[in-house]
Structure formats: C-alpha cells, structure tokens
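>>> could you work out the structure for the sequence below:
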Amino acid sequence: MTYRLARPLLAALCLAAGGASAADLLPTSDFARRAPITDPALSPDGLHVSVAYHDPDGKTHGLAIFAVTDMHTPITLIRMPPYELPASSAWTSNTRLVVARGKVDGSIGSAYATGEVMAVDIDGKNPDYLYGPEAYGRRSATRATDQGWGEIEGRPPQSNGHFYMRTTGWGDLNRSTLYDVDAKSSSRRQMTDIGIGGMSFMIDPAGVPRFSYGTNDKQEWVVFRRDANGGWAKVAADREHQWFHPVAQVAGSTRMYARYSPGGIGGEFVEQDEDGGNRRVIAKDDFSDVTSGGL
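Predicted coordinates:
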C-alpha cells in the first residue's frame, strides 16, 4: 500500500461498514455523523474508484483510491489536514486526479470549498497546486498567485489529461472565467468569460461552451446561450418552464438535456433542442426537483 503526503492533500482510509438487518434499530449517533464515504468516481478506464473518506472522529477526511478488483484495501490514501476535505474531485486521466480543497466547520458542520484546486497522481506522487493564493506548485516561480476562487467545472468526455475550471477573481466579482487546464503541466487556456460572478457553464463534447447559468447580483436566476459570434445572449424567462438548468449535450446530437420546474412546481428532466423546441420529457415529479445524477 502506498502512503504519500501532498500539501494540502494527505491519505484517507475507507472502512467497510457491516450491514444492518431490517429489524435493527439505528443508533442516535448515526444521525450526528457523516457517512464514511461519499462522492465515488470511476476512473476513465474503469479500473479504479476514488472516494472522499470521513473518519468517525469527525475531523479527519481525505481521498481514498481503490482498485475495482479489491474494494477492501485502498491502493493510495490521501489524508487531509484536520477539518479539511475534498470538496469535489475528477479524474483527468487513468492515472491523475484533480481535487478542489474544502473545509468543514466542526465534526458535523457544513462543508465549503476554499477555491483552491490541486492535482495528484493515482499513487500519491507528483502533487501540484493548480489554482489558489498560495505560492506552491511547479509554476509558482513563474506565475503570480491566483487572487480568486477556482472550481472544477467538469472534464472532456474522452479523457485527455485536461479538465475545465471556472474562476471568479476577488478583485472582479462580476466576472466568471472558464479555463481548459492541463492537470499535469498546470498550463491554462481561457475558453470564455461572462460579466456575472459565480456562473456555471455547460460545455459540449467538442469543448465549446454552449450555456452559462447562475444567479446574478439581484438574486435572479439567469441563463445565457452562446451566439454565433461567441457572445452571450440571454435566454428569455419562461413561466411554464422556470429554473431552466442546462445539463449536457446529447451524445452525437445537437440536442441537449435540461431541467425545469413546470410553472414553478415540481421538476422535469427533458431532452430538447438548444432553442427550447421539441421537448421530450424523460422524467418528472409533481412535487420535487428531478436531478441529472448519473448522466
């Protein structure tokens, strides 16, 4: 088993919990602690699984990587400093991951991202600090520190060692910028930006940003569609399809998946044209939201 320390990444052990029978009563303590593992992610080749690990002590968290053929013993344990945890992570290749650094308020407090993004190999080697205000990483001597928040926005459908990262600068809170980042060299290429802070992006399989969406400074939900000139055109609000949330482009098609709240009640998951036409409902609920988990 390989143990590696990578600041601020460290190793984490995943414990196998025994199953309880239907007749067993759940102890009260189970409602006052985190699940032992969360956020499983399969490597592109399907041979390994990464998970966020949460120790029962409430302060120790980290990232564990398992071979699919042995889910009892992790091949790599990446333990984080007390009360820090992986806010999110993504495989950029079969052998490298990116991790967004997070913190948690106390043993069962709320977790939040710090805005820093790091990378590490599957064996815990070659850690790198890709985005954040600290002077770490292989490019720290030639690149200024990042004064802002960075978040993992996704990765190409076919892994190529890159991922998408969106940022909002501390000195320019009214702008969201999207980058294509090489997780190994840490080089970045700006893909687009939009003059509203904290916006997310829907990126097609070819790496072209198609939609940007989020909440503006008036706390209004807004969606923008990329126009033919590379600018952003606001999508008109539709009372019959509120909270329009672009999800992903349909593979091999110009159509897309999206989420709505019909008339502001319940939720629908649909396939549609980019302009909103020819909607086909895939799933719906008359009371609650319908998510795209697993897509």
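>>> switch to C-alpha atoms for all contacts and neighbour counts from now on
Fine.
>>> which parts of the stretch 1-150 of the chain are strands?
All strands of the stretch 1-150 of the chain, identified by DSSP state E, counting those that start in this stretch, fall at 2-3, 37-42, 48-54, 61-67, 76-79, 84-91, 96-104, 111-121, 128-131, 148-154.
>>> could you point out which of those strands sits nearest residue 227?
With respect to residue 227, and counting by C-alpha to C-alpha, the nearest of these is strand 148-154 at 20.9 Å.
>>> which other residues reach the closest one?
With contact meaning C-alpha atoms under 8 Å, 6 or more residues apart in numbering, strand 148-154 is reached by 88-90, 99-100, 114-117, 131-133, 163-171, 200-201.
>>> and the angle from it to strand 84-91?
Counting by axes from the mean of the first three to the mean of the last three C-alpha atoms, to 10 degrees, strand 148-154 lies at 40 degrees to strand 84-91.
>>> buried sites along strand 148-154?
148, 149, 150, 151, 152, 153, 154 (16 or more other C-alpha atoms under 10 Å).
>>> second input sequence below; structure requested for side-by-side comparison:
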Amino acid sequence: MKHASLAVLTALTLFASTRADAQAPSQMDFAKHSEVNDVSLSPDGKYVAMAIPSADGMETQLHIVPLDGKGKVQALRFGRQQHVGNIVWSDNDQVVVARGKMEPLQARPYSTGELMSSDVNGKTQETLFAYLVGDDGMRARHKDRGFASVVKVLDNEPGKVLVDFTAWPDDVGDEKRTTSIYKVDTRTGNRQEIEQTRDTATFMFDHSGRARLKVISNDNDDPVLMYRPDAGSKDWQPVPKSLAGYSMSLLYVEPDDNTAYATITDKGEPTQLYKIDLAKATRVRLAGRDEESIARVLYSGHDGAPFAVIYDEAKPSVQYLDPASEWAKLHAGLLKAFPGQMVSFVDWTRDDGMALFYAWGDRNPGAYYLLDRKANNKIQLVNESMPWMKAASLSPSHPISFKTRDGLNLHGLYTAPAGGGARPMIVMPHGGPHGPYDSWGYDSDAQFLASRGYGVLQINYRGSGGRGKDFIESGYGEWGGKMQDDLADGVKWAIDNKIADPNRICTYGASYGGYASLMQQIRYPELYKCAIGYVGVYDLQVMKKEGDIKDSASGRRYLNRVLGTDDAKLKAWSPAQNVDKIKVPVFLVQGSIDQRVPMEQFNALKNAFKAAGVPIETMVAQGEGHGFYKPENRAELYKRMEAFLAKYIGPGAK
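Below is the predicted model:
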C-alpha cells in the first residue's frame, strides 16, 4: 500500500501536546497518564469517540469529534470524578460507554458494571444499567445489582445491543451469580431478557445474535462447555471432544450461523485457532504454535472472519492465514509504513472504507490513526497516547530466550540504552504470577530504569501466561522454588552473555514481583546488591488470612492450589519469616488502602527487619491501592528508586 504523509486532523489538535526536541524524560514524564484511554470510530465514519482523562487523572470524559472538522467537539461528562471507557457505537449517532473507576496497578479505567448511552450531540443520555440510590438515600432509581457489559452490537437492528448482566450474590460468600442476556435499545433504555442461567456464565453468539456457546465453571474452577449445534436449538448440549477438550472461545460466526472460528485447547497446550462446523461438530486447525499461545486475532473489516493471529510471548510476530488476501496485504503494508512497531486494527466503518488502527512499540506508548481506503489509503493521526515521549529518548527492548538448569526454554525481555556492554542491571519479575506475562511493548517502569542507565531483565518464569494451561500450572506450589530458580538462571544467562555487570544487580517488582524481589535475596544472595519491593507479598501465611483473594471460596481454592498447605514450606518461602537471610539494603513501598495485598504484608516484613535491628527504607502513600495511581506519587516513587539504586549499584557505588 502507499503511505501518505501524516496529516493531523484539525479538529483533534486540541488534544495534542506541544512537541519538543527529544531529551531524557523526567520522573513525571514516566508517571503521567495517557492523554487518551480509548478511541472508537462510528459505523458511518463521521465521528470518533474518545475517552479523555483530566490532567490529574481523577475524571475521564467522553469526547465526540466530527471528522469533517466542521461540527463542534462534544465533551460529555457522566458524573463528577467519574470515568468512561469501553466505548461502543450502537448506531451511526449513538454511543454506549461503561462508567468506571481507575484500576490502580494498571492506571487504566475499568468498568463498575454501569452502562450509559448518549447521542452524538449529548442531548439525549440514558442510564441503561446501574444501581443508583435516590436523593432521599432510600429509594433506588435503578436497581441493577450487578455487572453489565455490552457483548454484541446488532447490526441488523440499529441502536440495539446485547448486554451480559451478572447479578451480585444475595449473600456474602455465595458464588452463584445469575447471568442474564438482554437485548437493549440504547436510545430508550428498553430491554428484553433473552437468556438466563442460575450459574455465572459467559455466553457467545452467532452472527444473528443467538447464544450458541455457554461456559460455566465446575467446583474445581475448570470450564464446562455447552453449546447449541444449530440456530434453531433451544436446549444446551455438552461440547463434544471433537470440537474442544478443555476450553473454547467463539470468536466469529459467519452469516450462515454455522461456520465459526474459535480459539481452543484440548488439554493444557497453548491456544490454537480452528475453523469449525457447529452442526457437524468438526474442526480444521488454522493457526497455532506448540509452545506459544495466540495473543490476539485480527479480523477482516467490520464484519469478517479472522485473517491473522499475533503471538507475543516470545518475539512478537504475525501469522497471516492467507498472505495473499487483501486484509493481509493491508496489514503488512501498515507494518512497513510503521517500521519497528506493531499495528492493531481497532474499528472499521460498516462499509470497510475506513479503519481506525493503533500503532505501538517498545519505544512508542501508542498512537491512534485513521486509514481512508477510499482516498488512496490516506493516513491521519488521531491522537498519541503520550506525545511528550520521544522514541529517541527511550530504549529498545530485545526479546531473549535461554534454557533453565532443568532444560526448560524460557523467554523474556532485556531493555537497555543502545551501546551494549555489561551494565548495572535490574531484575524485574512481573506480578500475577499465574496468567500474566511480560510481552514486547512500552513499559514505563522498564523505560524509566533504562533511561537512568540500567539494563532491565524481565523473565516469563514458569507459571506465567502466554504458553497454555500446563505452563501456568507448572508454577503451582513453586512460588519460592522453581520460579525463583528460573529468575536466577536468567540472571546467570545475562552475566554469561556479558550484558549484566555481576557486581551491580538489584531486584524490583510489584505484587508477586515484590515477593520475588525479596525471595531472590534469600535463595540467591550471591547475585544481588539491593532489593525493592512494591506492594509485595512477604508472608504466605498472612496471604491466606488477609487480602481480598481469600474472601471467596474460589479464591481460597486458588490459594491452596498455587501455594499449597504445608505450613513449614510457607514459612520457609516467606521473606518476612526469613529476614536473617536477607543481607542487602531493602526499599519497601506500599499503598495504605491496598485491598489485594494489604498493609499487613508490608508491616510483617518491616517489623521483622525492625526486630532484627536492620534498618530499611520505606515509602507508604496514603490513599493509594495496589499500585500508585496519582502521578505525583508515581513520580515520587521513581525519584526514591533512582536515589536508592544509584547508592548501591550506580556509578559511584562501592
């Protein structure tokens, strides 16, 4: 494809920041939130809707921008200090958003289960789902006690969508939550229930909007798959092994309401993409790898089947199902037009004449663009997520691979300024730990540390996501065992490959990453000079008693699965109960109202050091949760980290 010179939309320039020559970013540059959190293109291509946060991040408004540059930009608020996201167009002039709040660790808004709608002029707004108390504090104006989300737009019924509504339990500890599917008129708020189950379920739909796949969980928290073989079926049947042995996600069903595309696993292998015949219960494999799951799927326009899959657990790559298709050629052309970046399609107009896409990379936090296929593939910039960040001032992230002591092939990332050589290095384990994983792309923590001259090592140890259920479960019961061995093996690999100075290595991580940062000092004290624990778990016995995970039966089952029930092992693998083995300087960081990893964890380790007469550095941010959200607190954390690391592994450190 031909790549036209970028032309910034006049109507959108009010969101752009003033550009300056590239220079080393400040702590606040890394701490600030994105200028835009979500962008969506209207079906007729006349508008883009954008979730725009305030400068302090305490509110997110909905901005609707006419693309002809003639109309007025509508800035819509849905309540004081409220956030909007998950933007969905139900018709050319009608938009639905989820009202939400910020999820602190990721610094992104997430839905609270309330849905609002508006026309493009903001004159008619509807509360579709919410639980709101009236002015007298007694009378509820909306009584939707549960969580609602849009799961399908009905193109054949403009303005109408399908909404999944999962009710809150009546009793504390009750895990049975009724799930209902409603057809909702987003203009009037009128709704019609079309499905309901007493179990908490995920429904997936055919092209016409009929529920064809239902997934619930059994008492062991494994998926139970039920389906309707044909469009006229009313009863649910178990999904046969000829379709899926363990898990299945219905991605797209063709207009015949029978030919479908799904990601499937039969046992514990990474997810694979299949084309299936629902009526015959047969399938044909289209894409997949033996050691890496499919991360994302790209679709053929507004209403088309998958044309490509993206893998990102190792080196990011695209697999086109048919490289000769117009969609594969279009996407490949965009990759050439944006070298060194990945491109994801976000939205298409109904006639596929225009596309909204997102270009991003290790040194690019991301930018939204419009592609006009009717105007010689003209590309226009909509908005950059962080326009103050310059690629020249950031560092490349290189995918790495190495073998562990027991022969397991692991992947990860190494981020460092250009120039090579053995550098002082920060080992940065990801949180989770089971399911999340580090993938190539912009990472504010890694980039901040690299901007200060450090190499940053991120390792997808066993237990991480991206490689299937078996790989995740290989970390069960290994929090302080093989998962720690994997991190240490990665450090030794970095030393052997002369990218890490063996005398200048520290650890830093959040949540489980905070736990691993301290546990590495106990298991492998010879490797490190200091440790930073951020909202970390430090006592596994306390974890079973405090925090929001243990509040549900499924959460308690999860803790028993991943930690085990051997008290002696839990004690041996708890940094707070083994401070005598930690011989390096420690910096502990905590949010005062963290519900996932509450203050009891921070206090357990801090008090253990105090009892042992060992001074440590601490930082407690009032009003912050599981990771800091306020830019000023994030900037202060970076400032404190910079000074701490410079003292122990910086240029002047002994």
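>>> give the contact list for the aligned partner of residue 89 of structure 2 in structure 1.
The pairwise alignment with structure 1 assigns residue 89 of structure 2 to residue 91, based on TM-score structural alignment. By C-alpha under 8 Å, 6+ apart, the residues touching residue 91 of structure 1 are 41, 42, 43, 44, 97, 98.
>>> ok, and the most crowded of the residues you listed?
The most crowded member of the contacts of residue 91 of structure 1, judged by other C-alpha atoms under 10 Å, is residue 98 (27 neighbours).
>>> from residue 69 of structure 1, how far off is that one?
Computed with C-alpha to C-alpha, to the nearest Å, the distance linking residue 98 of structure 1 and residue 69 of structure 1 is 23 Å.
>>> and if you look at residue 90 of structure 1?
Taking C-alpha to C-alpha, one finds residue 90 of structure 1 at 21 Å from residue 69 of structure 1.
>>> so residue 116 of structure 1 touches residue 128, yeah?
No: Residue 116 of structure 1 is beyond contact range of residue 128, at 11.2 Å (criterion: C-alpha atoms under 8 Å).
>>> before we move on, the earlier item: closest to residue 251 of structure 1 among the contacts of residue 91 of structure 1?
Relative to residue 251 of structure 1, the closest of the contacts of residue 91 of structure 1 is residue 44; by C-alpha to C-alpha it sits at 16.9 Å.
>>> now that closest one. Nearest residue, chain neighbours left out?
In space, and not counting its chain neighbours, residue 44 of structure 1 is closest to residue 94: 5.7 Å by C-alpha to C-alpha, 6 or more residues apart in numbering.
>>> repeat that for residue 251 of structure 1.
Per C-alpha to C-alpha, 6+ apart, closest to residue 251 of structure 1 is residue 205, 7.8 Å.
>>> map the one you found across to structure 2 for me.
When structure 2 is aligned by TM-score structural alignment, residue 205 of structure 1 is paired with residue 207.
>>> pretty sure that match sits against residue 260.
No: between residue 207 of structure 2 and residue 260 there is no contact, the gap being 9.3 Å when judged by C-alpha under 8 Å.
>>> quick check: neighbours shared by those two?
252, 253, 254.
>>> what's the ChimeraX line that selects buried ones from the residues you listed?
Provided next is the ChimeraX selection string for whichever of those are buried by 16+ other C-alpha under 10 Å:
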select :252,253
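>>> the shared contacts of residue 207 and residue 260 of structure 2 in strands, which ones?
252, 253 (DSSP state E).
>>> a markdown table for the shared contacts of residue 207 and residue 260 of structure 2, including distance to residue 502 of structure 2?
As requested, these are arranged in a markdown table below (distance: C-alpha to C-alpha, whole Å):
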| residue | distance to residue 502 of structure 2 |
| --- | --- |
| 252 | 51 |
| 253 | 54 |
| 254 | 56 |
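>>> so can I have CSV of the strands of the stretch 1-150 of structure 1 showing distance to residue 243 of structure 1?
Formatted as CSV, the strands of the stretch 1-150 of structure 1 follow (distance: least, C-alpha to C-alpha, whole Å):
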stretch, distance to residue 243 of structure 1
strand 2-3, 45
strand 37-42, 25
strand 48-54, 30
strand 61-67, 34
strand 76-79, 38
strand 84-91, 24
strand 96-104, 27
strand 111-121, 24
strand 128-131, 31
strand 148-154, 20
